[in-house]
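> what follows is a predicted protein model with its sequence.
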Amino acid sequence: MTEQVRTGYSRGWPAIAAFVVGLLFALVSLYWTVGGELGLDTVGGVIEEAVRTGNAGMTAVMVLVTVIKLVGAVFALALVQPWGRVFPRKLLLVLGWLGTAVLVLYGGFLTISEAVLAIGGAAGTETLAFRWHLYLWDPWFLVWGIALGLAMLRMHRR
């Protein structure tokens, strides 16, 4: 059993990376969801406003987003851990590829469109929140999706 876990980690580094990226993302969301304000100006928009004003409806949405991120992070571990075998392989493949597509398309589209806006000097691209979205928040989705996609390729080949 120990050998299986060790082998899972050594061959499953993309799944571990997807877990870590997703978990860190979920922890940031959780921090803001419970009212933390450090770095809040880097996200801007309705999330910043919701946290600062304590908007109950938006807080509920943020709770849901945090839970989805946590589930997505743990999902990546299911691809390489023995306990993940309780789920049907076909279900893991479908959900994993769906998650990969959503993360890569969402993160990729936002990052590319923001880069085009920044290169073109569009109004608003000089704001703090825009720069953080361009260089961290939106590429984070893309990196998570790429790591999950690599984990899915490894799982698919098994």
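Arrived safely, thanks for sending.
> going by C-alpha atoms from here, please, whenever you check contacts or count neighbours.
Fine.
> tell me where this structure has strands.
Read by DSSP state E, the chain holds no strands at all.
> would you map the helices across it?
2-11, 13-33, 45-53, 56-78, 89-120, 128-132, 138-157 (DSSP state H).
> need these in a markdown table (columns: mean neighbour count and distance to residue 39).
Formatted as a markdown table, those follow (neighbours: other CA atoms under 10 Å; distance: least, CA to CA, whole Å):
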| stretch | mean neighbour count | distance to residue 39 |
| --- | --- | --- |
| helix 2-11 | 13 | 33 |
| helix 13-33 | 21 | 9 |
| helix 45-53 | 16 | 9 |
| helix 56-78 | 18 | 16 |
| helix 89-120 | 16 | 20 |
| helix 128-132 | 17 | 10 |
| helix 138-157 | 21 | 15 |
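> correct me if wrong: residue 44 contacts residue 129.
Yes - at 5.3 Å, residue 44 and residue 129 qualify as touching, with contact defined as CA atoms under 8 Å.
> so what's residue 146 up against?
Shown in contact with residue 146 (CA atoms under 8 Å, 6 or more residues apart in numbering): 100, 104.
> then residue 69?
Going by CA under 8 Å, 6+ apart, residue 69 touches 22, 23, 25, 26.
> how does it look with 6 Å?
Shown in contact with residue 69 (CA atoms under 6 Å, 6 or more residues apart in numbering): residue 26.
> distance of it from residue 130?
22 Å (CA to CA, to the nearest Å).
> try it against this one:
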Amino acid sequence: MKKYISLFVIAGIVHSLFSLYWGFGGEAGLTTVGTWVFTLSANYGIWINIALLIVAVVKFLATIMPLTLTNHFDKRIYYVSLVGSVVLILYGGLNTLIGWLKMFKIIEIHNYYTAFGQAFVWDPLFLLWGIGLFGYVKMLKKSKRNNVV
């Protein structure tokens, strides 16, 4: 179970920290997200920073809340985590695949850095986050069923 915890916690925390960094005005790595970020920032200024800070908090909570299941099994947190893991797997998996198709020039690339981030950084992290979370909640449910923690 520890490998699943490590996988989803690391992926979720990395996502959270970058959103926090960007929310405080950092720009490193933003080109790998997309040029639309710069357009939004130019149009809405501080509101985008506030939104990114909120996103960072939500990502962080979504990462740590499932860890409470280890000590106290809560069906609501379990099912939200399970659904969240499936969404992360589908979203991250599909976008990673699309990113790879762009990198292999099967699909047209509009921005190399964005396609690179999609194929090799952000969406694979979403995928790993989802896989780790899914494995964790399924193993936790199985261990609870067998009264083993």
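Good, I have the coordinates. Since this is a predicted model, take the numbers as computed values, not measurements.
> TM-score for these two?
For this chain pair, the superposition-based TM-score is 0.82 by TM-score structural alignment, normalised by the length of the second structure; 143 aligned residues with a CA RMSD of 2.2 Å.
> check the alignment and tell me where residue 60 of the first structure lands in the second structure.
Aligning on TM-score structural alignment places residue 60 of the first structure opposite residue 50 in the second structure.
> now its match. Nearest residue, chain neighbours left out?
residue 23 (6.3 Å; CA to CA, 6 or more residues apart in numbering).
> translate that neighbour into the numbering of the first structure.
Matched across to the first structure, residue 23 of the second structure falls on residue 33, judged by TM-score structural alignment.
> and its match, how far from residue 68 of the first structure?
Residue 33 of the first structure is 13 Å from residue 68 of the first structure, where distance means CA to CA.
> could you do residue 149 of the first structure as well?
Per CA to CA, residue 149 of the first structure is found 18 Å from residue 68 of the first structure.
> can you check residue 40 of the first structure too?
In this structure, residue 40 of the first structure and residue 68 of the first structure are 20 Å apart, going by CA to CA.
> for residue 107 of the second structure, list the residues it contacts.
Listed by CA under 6 Å, 6+ apart, the contact set of residue 107 of the second structure reads residue 101.
> for the residue positioned nearest the centre of the second structure, which non-adjacent residue is closest in space?
For the second structure, residue 126 is the residue whose C-alpha lies nearest the centre (CA atoms, centre = their mean; 3.7 Å). Nearest residue to residue 126 of the second structure in three dimensions, chain neighbours excluded: residue 92, at 4.7 Å (CA to CA, 6+ apart).
> need the counterpart of the one you found in the first structure.
Using TM-score structural alignment, residue 92 of the second structure pairs with residue 107 in the first structure.
> contacting residues around its match?
138, 139, 141, 142.
> coming back round to it: what does the residue nearest to the centre of the second structure align to in the first structure?
Match for residue 126 of the second structure (TM-score structural alignment): residue 141.
> aligned to residue 94 of the first structure, what sits in the second structure?
Aligned partner of residue 94 of the first structure by TM-score structural alignment: residue 79.
> so how far is residue 38 of the second structure from its match?
Distance of residue 79 of the second structure to residue 38 of the second structure, computed by CA to CA: 36 Å.
> my read: the match of residue 126 of the second structure touches residue 102, true?
No - with contacts counted by CA atoms under 6 Å, residue 141 of the first structure stays clear of residue 102, the gap being 9.0 Å.
> what touches both of these two?
By CA under 6 Å, 6+ apart, no residue touches both residue 141 of the first structure and residue 102.
> residue 78 of the first structure versus residue 34 of the first structure, what's the distance?
28 Å.
> swap that for residue 102 of the first structure, please
19 Å.
> distance of residue 34 of the first structure relative to residue 25 of the first structure?
Using CA to CA, residue 34 of the first structure is found at 15 Å from residue 25 of the first structure.
> just residue 8 of the first structure next, same as before
Residue 8 of the first structure is 23 Å from residue 25 of the first structure, by CA to CA.
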